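> got a sequence here, can you build the structure:
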Amino acid sequence: MRAGPLSIDQQIAAMKAAWPRFAARRVDRRTQSARWVGSVKPQYSSYSLEIRYELGSFPEVRVLSPELIRLPGNSEGQLPHVYPPADDPTLCLFDPREREWSSAMTIASTTVPWALDWLACYELWLMTGRWTGGGRHAGQELGEARETTQ
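I've put the predicted structure just below:
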């Protein structure tokens, strides 16, 4: 039996319990949407993240600061594993076609830890030029495992 979608109030409560430094902003109970902003430090650097979510859509995560560094000419792409547009990328944290996330899951137990993992992979990529986060490029068939690049 599949669990039903969590309400925005349930998502807010889960975020407050697990990630109290992420402040809920722009909560709209009519559209069941919210925006959280908070800081994390996965390994070496601190990052300010924004998470936007509306029931019926996938969570979107952006790095507000510091600005993500691009490596032009890198074989993995100048900034791997993100969705466009280039001037406002969102992190690619899961594969929607593989149904790796659903609205029955909490953002607190999936999206935030996945964002921390993405940032750890990003920091390693900056040092080595190699993306270790796995995944698949946008437009690739499901069996082809590579990361999305931009």
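> could you use CA atoms for every contact and neighbour count after this?
OK.
> what is the end-to-end distance of stretch 13-27?
Across stretch 13-27, the terminal residues are separated by 12 Å (Cα to Cα, to the nearest Å).
> ok, and what's touching it?
Under the criterion Cα atoms under 8 Å, 6 or more residues apart in numbering, residues Ile12, Ser33, Ala34, Arg35, Trp36, Val37, Gly38, Ser39, Thr106, Ile107, Ala108, Ser109 lie in contact with stretch 13-27.
> second chain to compare with the first, below:
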Amino acid sequence: MGVGKFGHKGTLLAKQRFIFLLNYLDRAGIKDYNKGEVQKKIGITRKLSIINWVEFDLQPTSLSRVYKILLVYIEGYSPYAYVLTPSLNKLKKDNTPIPHLYDYERYRLCLHYPHLNEYSQYEEIGQQYVPWIIHWLYYFEEWLYTGEWKGGGVEPGDEIDRELNPKYKKENTSSSKKKEIGTFVTAIDEADKIYDRRLKKLLKEFVHEAA
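Predicted structure coming up:
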């Protein structure tokens, strides 16, 4: 039962959870952030959803580089976390794929395995996601140095994934049933659009400052 699926009450809860996220950033000393809100119709039912986003800097250790993070929260869905800058691919020494990414072009981070219920709709987003992002960045930097991912996690298609992921139980779904679903705008589509807009704005500001 997710937040945002029960009309006005869900909307209030969604706004409240995002305010709690901003409060968490303030308590953590992360005060220089950008934020925004849009409304879009998402999913098969084309439900009007509130989309909140916040952009802030994180440094996993005192010796680390600074990463600009984009966190997108859409009511009824677990948050989406991206690294806006620097370009993670440019930090690599070779063409080895970066572990635990959902999107290798936008650097959308894989922070928890969804089928283990590690993310809770009833806890503060900041208390869950900001430490997860810091841990991911820490192990990413270690991976850059050693070539070994020591942060654990579940890889697509491994034994745990095949046991818990519902998609493997639906492999026999007929094509006719798939056609009934049709095409619709997903939450990930909208989160990706926000990433694209924010990255474009950052690059434009960088060019302007360098001129």
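> quick one: TM-score?
Aligned and superposed, the two chains score 0.80 in TM-score terms (TM-score structural alignment, normalised by the length of structure 1); 138 aligned residues with a Cα RMSD of 2.4 Å.
> pick the one among the contacts of stretch 13-27 of structure 1 closest to Gly129 of structure 1.
Ser39 (25.0 Å; Cα to Cα).
> what secondary structure does the closest one sit in?
Classification of Ser39 of structure 1 using DSSP: H, G, I helix; E, B strand; the rest coil returns strand.
> again, but for the one 3 residues further on
Per three-state DSSP, the local secondary structure of Pro42 of structure 1 is coil.
> residues making contact with the biggest helix by length in structure 2?
Counting by DSSP state H, the longest helix found in structure 2 is helix 187-210. Here helix 187-210 of structure 2 makes contact (Cα under 8 Å, 6+ apart) with Ile42, Gly43, Leu70, Val72, Ile74, Tyr77, Tyr80, Tyr82, Leu84, Arg106.
> now stretch 113-127 of structure 2
Contacts for stretch 113-127 of structure 2 (Cα under 8 Å, 6+ apart): 2-3, 17-18, 20-22, 24-25, 78-79, 112, 128, 153-154, 164-165.
> max pairwise distance over the contacts of helix 187-210 of structure 2: which two?
Most distant of these, by Cα to Cα, are Gly43 and Leu84, 25.6 Å apart.
> so between the two, which is more surrounded?
The residue with more neighbours, out of Gly43 of structure 2 and Leu84, is Leu84; 23 against 14, by other Cα atoms under 10 Å.
> the more buried one -> structure 1?
Alignment note: Leu84 of structure 2 maps to Leu64 in structure 1; criterion TM-score structural alignment.
> Leu109 of structure 2 too?
Aligned by TM-score structural alignment, Leu109 of structure 2 pairs with Leu91 of structure 1.
> what is the burial count for its match?
21.
> for it, what are its contacts?
Per Cα under 8 Å, 6+ apart, neighbours of Leu91 of structure 1: Glu60, Val61, Arg62, His81, Val82, Tyr83, Ala115, Trp118.
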